[in-house]
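> With the sequence up front, the predicted model follows.
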Amino acid sequence: MTDSKLPSKIDQLVGQRLRWRRRELSLTQEQLGEKLSLTFQQVQKYEKGVNRISAGRLYEMSVALDVPVLYFFDGAEDYLAMPNQQLAEDSEPGPLPLMDHEAMELVAAFQQIRDETLRKSFLNTIKAAAASGKKNDDG
């Protein structure tokens, strides 16, 4: 049995998504902390998944970062299905990809698509294109 007060894999995912969105908006931890009346250290702990984020605080973050609350849970099923050894308890989630301006535009546009079927279709198309490019690089 796990202690429900300890951060879990979902807490790590939410923290990673928080960090990703903050970076996407080119905000520092200090700037986000000011928007939320937090210290940068608290933002840092949330981003690393060390501290759990309450429902109320998550809502405040979604407003401050101009995303729906569900943004923080995108990809949760895949993330939770990862083997535990890939997410050691004392390590932070894997590094986020460096995002250039074009990638940030792609993410922003993708997030505006409300039709779930269409979003999944685009995602599958992008994954197929990426896999095709990788095969060409390997062979």
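Received the coordinates, thanks.

> CA atoms for contacts and neighbours, from now on please.
Will do.

> which residue is nearest the middle of this protein?
Arg17 (1.9 Å; Cα atoms, centre = their mean).

> That one: helix or strand, and which one exactly?
Per DSSP states H and E: Arg17 is located in helix 9-24.

> In that helix, which residues are buried?
9-24 (16 or more other Cα atoms under 10 Å).

> can you check stretch 97-104 too?
So, applying 16+ other Cα under 10 Å, buried residues of stretch 97-104: Met104.

> putting a second one here so we can go through both:
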Amino acid sequence: MANPIDLHVGRRLRQRRRFLGLTQQKLAEQVNIRFQQIQKYESGANRVSASRLWSLAKALQVPVSYFFEGLDDEAAAAGDVNGRNGCAAHACEDVFSNKETIDLVRAFYNLDEEPRRRLLDLAKAMSGE
């Protein structure tokens, strides 16, 4: 069974890779490994070494600390990475792990300021805010 911290790091890796629009293959090429290794990191099946984490952070243009953001020390020690009693790996997935969310955010920021504001207002109105 994968360690909760390894699962968290893997989710953050996948989230950032998708946000940048990179395939596992392209990211693997940037850090000189095979795409299967990226798959294993993202699933938490393999731990990411410190030197590899450094390479991945550089390739994904984030600080190493990015991979640990949202990780509560006490919850992690108890095996509860996101403070939700273990449901983070299943039903409580981070919203940014969803491909459609990443596509929506990318499209949103490609709009000019005025249409972006209008779209946000529309979304708020539709959600009842």
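Good, I have the coordinates. None of the values given here were measured: they were computed from a predicted structure.

> re the thing from before, the second structure: which residue goes with the residue nearest to the centre of the first structure?
Counting by TM-score structural alignment, Arg17 of the first structure corresponds to Arg12 in the second structure.

> measure the residue nearest to the centre of the first structure to Pro7 of the first structure for me?
To Pro7 of the first structure, Arg17 of the first structure is 15 Å away according to Cα to Cα, to the nearest Å.

> quick check: longest helix of the first structure.
Determined from DSSP state H, the single longest helix within the first structure is helix 116-138.

> And the buried residues of helix 9-24 of the first structure, which is closest to Val67 of the first structure?
Nearest to Val67 of the first structure, judged by Cα to Cα, of the buried residues of helix 9-24 of the first structure is Arg21 at 8.6 Å.

> I'd assumed Leu65 was in contact with that closest one.
Yes - under the criterion of Cα atoms under 8 Å, Arg21 of the first structure makes contact with Leu65 at 7.0 Å.

> And for stretch 13-24 of the first structure, what's in contact with it?
The list of residues contacting stretch 13-24 of the first structure from outside it, by Cα atoms under 8 Å, 6 or more residues apart in numbering, reads 28-29, 32, 46-49, 65, 71-73, 76, 79, 93, 96, 99, 104.

> hmm, 7 Å instead?
Tyr46, Glu47, Lys48, Gly49, Phe72, Phe73, Pro93, Met104 (Cα atoms under 7 Å, 6 or more residues apart in numbering).
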